[in-house]
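*Asks:* here is my input; please provide its structure:
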Amino acid sequence: MKKNELIEFLQRQNEFLQGRLDKALASVSSLTLANEKLVATVDELRRQIASLEDVIKGRGAELSKEKAARQAVQRLQGSPSERQAKPMPAPAVSETPEQRPQKKRTNNGARRKTHPEC
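*Replies:* Predicted coordinates:
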């Protein structure tokens, strides 16, 4: 190969490799942009997971409070000292002393005198 042919061959090879380098650089820049988008998405998802964990922990605390309250009520209902007595039914006819006839009080045939003024 002569000097001119060698120079021309090397120039073509240089242009070919420069084209491949340009393509590779474009590919790297697009992959870098995609990577940045994915990193932002991952960060957002991590924040959402953290907030959901906080909500779950808060909900768990609420549930445990409700459960404790239910158990306390059940213990109170089951405790004999806390049971409420059932109300006694009122007598059907409430008699007052005025409505009852006076009994005769006898002591061997002797009657007692009633003193209404007292």
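
*Asks:* switch to C-alpha atoms for all contacts and neighbour counts from now on
*Replies:* OK.

*Asks:* so the residue nearest the centre of the chain is in which element?
*Replies:* For the chain, Arg59 is the residue whose C-alpha lies nearest the centre (Cα atoms, centre = their mean; 2.4 Å). For Arg59, the element it lies in under DSSP states H and E is helix 3-78.

*Asks:* helices or strands next to that helix in the packing?
*Replies:* With contacts defined as 3 or more Cα pairs under 8 Å, 6 or more residues apart in numbering; DSSP states H and E, helix 3-78 has no helix or strand neighbours.

*Asks:* how about this one, so we can line them up?
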Amino acid sequence: MGFAAAIVIVILGLATAAFYYRGNAISARADAAQARADLATAVAVNEANEAAMARLKADNERADKLAADLADEIDAANNSTLAVAKTLADLRAKNADVDSYLKQPVPSALRSLYDSAKGAH
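*Replies:* Just a heads-up that it's a prediction; the model follows:
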């Protein structure tokens, strides 16, 4: 009887160990599945972040190009204004009639038109 009880105890011990390891295996499979799901989520988030960064980079490059184009246009306008001012100064220096004409006062009706236009800016 003692021998049979020992065999029953050994079998129960082995069954307990088997159930314990089986539980650990099930838990490990669940953890692995969760890790795969977390990895898929992280990969999707990284792909979305990379796409957003690519859009931001493209927007930044487009803004830089627009700023450069605007700077070129401003430079061209400044050069044109300087050329007109130099031409006018040269003309005034060479032609007394032009200088006399440009020294005349602007009529008040026309001056008020210019003044109101300046106030609108």
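
*Asks:* TM-score for this pair?
*Replies:* Overlay of the two chains. TM-score (TM-score structural alignment, normalised by the length of the first structure): 0.65; 87 aligned residues with a Cα RMSD of 2.0 Å.

*Asks:* quick revisit: show me what the residue nearest to the centre of the first structure aligns to in the second structure.
*Replies:* Structural correspondence for Arg59 of the first structure with respect to the second structure (TM-score structural alignment): Leu70.

*Asks:* equivalent analysis for Leu6 of the first structure, please.
*Replies:* Checking TM-score structural alignment: Leu6 of the first structure goes with Ala17.

*Asks:* likewise for Leu76 of the first structure?
*Replies:* Checking TM-score structural alignment: Leu76 of the first structure goes with Thr87.

*Asks:* from Ala54 of the second structure, how far off is its match?
*Replies:* Thr87 of the second structure sits 49 Å away from Ala54 of the second structure, taking Cα to Cα, to the nearest Å as the criterion.

*Asks:* now do Phe3 of the second structure
*Replies:* In terms of Cα to Cα, Phe3 of the second structure sits 75 Å off from Ala54 of the second structure.

*Asks:* who has more neighbours, these two?
*Replies:* Shown here are Phe3 of the second structure and Ala54; by other Cα atoms under 10 Å, Ala54 has more neighbours (12 against 8).
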